[in-house]
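# Sequence plus the predicted model coming up.
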Amino acid sequence: MEYNVKDLSLAEQGRKQIEWAEMHMPALMSIRKEFAESKPLKGIRIAAVLHVTKETAALMRTLKEAGAEIWLAGSNPLSTQDDVAASLVKHDGIHVFAWKGENEKEYYDNIEAIIKPEPNVVMDDGADLHAVIHEKHRDLKILGGTEETTTGVVRLKAMEEQGVLLYPVIAVNNAFTKYLFDNRFGTGQSAIDGLLRATNVLIAGKVAVVAGYGWVGRGIASRLRGMGARVIVVEVSSLRALEALMDGFDVMPMKEAAKVGDIFITATGNINVISREHFPLMKNGAILANAGHFNVEIDVKGLKEMAVSYRTIRPYTEEYTLSNGNKLYLLAEGRLVNLAAAEGHPSEVMDLSFSNQALSVKYIVENRSKLERKVYNVPSEIDERVAYLKLKGMGIEIDSMTEEQKEYAKQWKYGT
């Protein structure tokens, strides 16, 4: 049994956490029951780079029930829940290489460790695993992979467009039952959870600046407004800026927002959204957090170089003093605040995302001979099935069309 985790003695607490998550993931548990009987992944070796949380554990345990051998590493140096990692090793026989607080070398060493057994299927969150395989292990015979998040899908689409993608990948992030719920409701709640755990500040009455108005930004902006903040949206897309304005938010450039914001949360997937030029403009006491996948959205290096001093003032909260005397507070080192300073998305919303993951892996294995070296969206039948299973698990029933309605939907001759 190969693994590298912080402390196996944490396994019992981790098991309780996993049980708690699975209690709130009825769709995935329904899929697990089916997988346990049919074993659709028997003989398949999976390498996964995902946030090692209790929800991810529920997914890994489901794939193992399907017959797969699992090798798991973390997709962020600060997001691993060490008790969960220990439980997966001790109780489930899953090869885990992850702990909270990895440095950059350890992070990539762990990715190499799960590539070494030569996986058949790869699962990723951010595309670091995909990138390492394409850069250093191009000889591997991989049937296909999945990608969990927007940032990773962007990287994979770039690979496809450049003609270097080695195997088919299903963009789980693009499923309706993923981004409409995980990105919006999941990050909307969990980013604020991380902000509050790190600072315990009152949100009501403050000016909150949200950079990016994609589904993640929309979720964060709406939740901040719901807690009493006055919200400003910063965007580079005219369409999204107009939408934010029509949704009732103020819209302005970051240079202007920097002067008035109390709380800043980035959610763009791009680099230096808050940069050196913005820090001197900010109020004394401004709080900076990132909800994008990589720690590049806030120019942390620039902030450190500009600061005359800095110190850790609370767990996950660093105080930077600028030459003008103003103090800025950076949360979770600029990494994903919802996973570094909190527990990530609630289990109920990850039930949707990880049901898509499980069914997408099964789809890849069953359709391996038909798939090309492309980035595919989740098949619509999987998307619909996940929504159905979720509603069923919540005890919700919906109508179905009558035969008359089905026929009417097919015709074109009837008018007014």
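Structure's in. What do you need?
# hey, let's count contacts and neighbours off CA atoms from now on
Noted.
# what's the neighbour count on the residue nearest to Val349 when sequence neighbours are not counted?
Once flanking residues are discounted, Val349 sits nearest to Asp182: 5.6 Å by Cα to Cα, 6 or more residues apart in numbering. Residues lying near Asp182 (other Cα atoms under 10 Å) number 26.
# Enumerate every residue touching Asp182.
His345, Val349, Met350, Leu352, Ser353 (Cα atoms under 8 Å, 6 or more residues apart in numbering).
# ok, now with 10 Å
Asp182 makes contact with 149, 173, 176, 188-189, 215-216, 219, 345-346, 348-353 under the criterion Cα atoms under 10 Å, 6 or more residues apart in numbering.
# what's the answer for Ser190, then?
Per Cα under 10 Å, 6+ apart, neighbours of Ser190: 196, 219-220, 291, 337-339, 341-346.
# burial measure for the nearest residue in space to Leu180 that is not next to it in sequence, as a count.
Closest residue in space to Leu180, ignoring its immediate chain neighbours: Trp215 at 6.9 Å, by Cα to Cα, 6+ apart. A count of nearby residues for Trp215, using other Cα under 10 Å, gives 19.
# Comparison target below:
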Amino acid sequence: MAKSASLKRPKNSFAPVHCDIKDPNLAEKGRGRIEWAGRTMPVLLQIQERFLKQQPLKGLRVTACLHVTAETANLMVALKAGGADVSLCASNPLSTQDDVAAALVADYGMQVFAIKGEDNDTYYRHIDMALEGGPHITMDDGADVVGVLHTKRKDLLKDVLGGTEETTTGVIRLRAMAREGVLGYPIVGVNEAKTKHMFDNRYGTGQSTIDGIIRATNRLLAGSVFVVAGYGWCGRGLAMRARGMGADVVVTEINPTTALEAVMDGFRVMPMSEAAKIGDFFCTVTGNIDVIRAEHFEAMKDGAIVCNSGHFNVELDLKALGKLAKSRSFIREFVEEYTLKGGKKIVVLGEGRLINLASAEGHPSSVMDMSFANQALCTEWMVKNHDSLENKVYVVPEHIDQEIARLKLKSLGVKIDTLTKAQAKYLASWDEGT
């Protein structure tokens, strides 16, 4: 078991910092959360300890727009250990843990701009505040900081060396910018790392989404029909976990190869128009807009529960649902009931935002250990190599991916084989035959 974060300092040892958080008095609770998460983030801790000695980020300003959780806090601590001046804002209005934000300000002197439940204007105001001073490195979870820099704050682009992006949604947006020739600096798509999407997206999203749904509703999944929209890595994990809870899982897809995989994995596959008629729970994980639309809401059973675990709250067409409804009411926290004109009720969780962070705590720290190790090491790589990079989206270098997997296995006490010289020669040759 890894030890706790090593950057802790006595309370009030920092001068007051620029911040906008809910309540500084929550810091003690947040401190415990950060330390608890750090105990199962051994890879990031090893990177933090090296950063503390080598100072690879010394003098650099990092603007991070991420979910403000205990796991993210440990990444921020590692970046600060490496010498970075860190400003952090939320990448989703409902994902902030206010006590964690308070602890980052009080114990680590970080600039944090995040309040759980903030409205859209406050959300973008916080991004603007985090950008004050001008970043050298950006760290995004959905590409909103990149979007602001390329629209409202183009004056700051000249100082940006590079950035990282955490999500599938963000990578899609950034690649579109690169294709159109408008991306102003190089970015590493951390989401593309095997040690990110194969574990964070599958096991993290799978477990935390189920956790969020159960915390919000306290409903039994066993015996229900659970519809998963999208069978990417997040969808795979969610379908696997829902089946493990005893649900009859239905998958909807647009990609024939991916749909075939879902069939081979033992799931029923059908269009949303058919799934809408039979589902008890619906969860979207596609990264696209309007996955569940008016015609689907109209076809659903009375009492159907609908939520989203894709990054943005655009996968459910809630405007259309609002037009269909004669009334809306919150019947418990994160649970809003839409009563349609005919009397049927449709339940929406977490305002259509990431349910695993709206009503739960997001991914377990042990899986975020690898994702945030990618963020830290790719930031270091970007600083070292930015002069030779083009303004496009790069994949995580293979040696970083492999090193993170190696460190994770080491922390778990797992050993693996190595190739003999003869095996290595055989794999590298073409003339040995059978």
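Arrived safely. This one's a predicted model, so the numbers in the text were calculated from it and none came from an experiment.
# Quick check: TM-score for this pair?
Once superposed, chain against chain, the TM-score is 0.99 (TM-score structural alignment, normalised by the length of structure 1); 416 aligned residues with a Cα RMSD of 0.7 Å.
# coming back round to it: aligned against structure 2, show me the partner of the residue nearest to Leu180 of structure 1.
Structural correspondence for Trp215 of structure 1 with respect to structure 2 (TM-score structural alignment): Trp233.
# quick one: which of the contacts of Ser190 of structure 1 is nearest Leu389 of structure 1?
Of all the contacts of Ser190 of structure 1, Pro346 has the smallest distance to Leu389 of structure 1: 17.6 Å, by Cα to Cα.
# quick one: the closest one and Gly188 of structure 1, what's the gap?
Separation of Pro346 of structure 1 from Gly188 of structure 1 (Cα to Cα, to the nearest Å): 11 Å.
# Of the two, which one has the most company?
The neighbour count for Pro346 of structure 1 versus Gly188, taken as other Cα under 10 Å, is higher for Gly188 (25 against 19).
# Could you double-check that that one sits in contact with Val210?
No: judged on Cα atoms under 10 Å, Gly188 of structure 1 makes no contact with Val210 at a distance of 11.1 Å.
# still on that earlier bit, so which of the contacts of Asp182 of structure 1 is surrounded by the most neighbours?
Counting by other Cα under 10 Å, top hit in those: Asp351 with 29 neighbours.
# Let me see the contact set for Ile192 of structure 1.
Ala198, Ile203, Ile220, Arg223, Leu224, Met227, Ile265, Ala289, Ala291, Val337, Asn338, Ala342.
# Between those residues, which sits nearest Met23 of structure 1?
Ala342 (19.8 Å).
# on that earlier part again, among the contacts of Ser190 of structure 1, name the ones in helices.
Per DSSP state H, helices hold the following members of the contacts of Ser190 of structure 1: Leu196, Gly219, Ile220, Val337, Asn338, Leu339.
# Can you tell me which of these are buried?
Buried members of those, scored by 16 or more other Cα atoms under 10 Å, are Leu196, Gly219, Ile220, Val337, Asn338, Leu339.
# Once you drop chain neighbours, what's closest to the equivalent of the last one over in structure 2?
Aligned counterpart of Leu339 of structure 1 in structure 2: Leu357 (TM-score structural alignment). Spatial nearest neighbour of Leu357 of structure 2, chain neighbours left out: Ser95 (4.9 Å); criterion: Cα to Cα, 6+ apart.
# give me the number of residues near that neighbour?
Around Ser95 of structure 2 there are 27 residues (other Cα under 10 Å).
# What range does stretch 125-135 of structure 2 cover in structure 1?
Taking TM-score structural alignment, stretch 125-135 of structure 2 hits residues 109-119 over in structure 1.
# What of stretch 86-95 of structure 2?
Using TM-score structural alignment, stretch 86-95 of structure 2 pairs with 70-79 in structure 1.
# what's the answer for stretch 382-391 of structure 2, then?
Going by TM-score structural alignment: stretch 382-391 of structure 2 matches residues 364-373.
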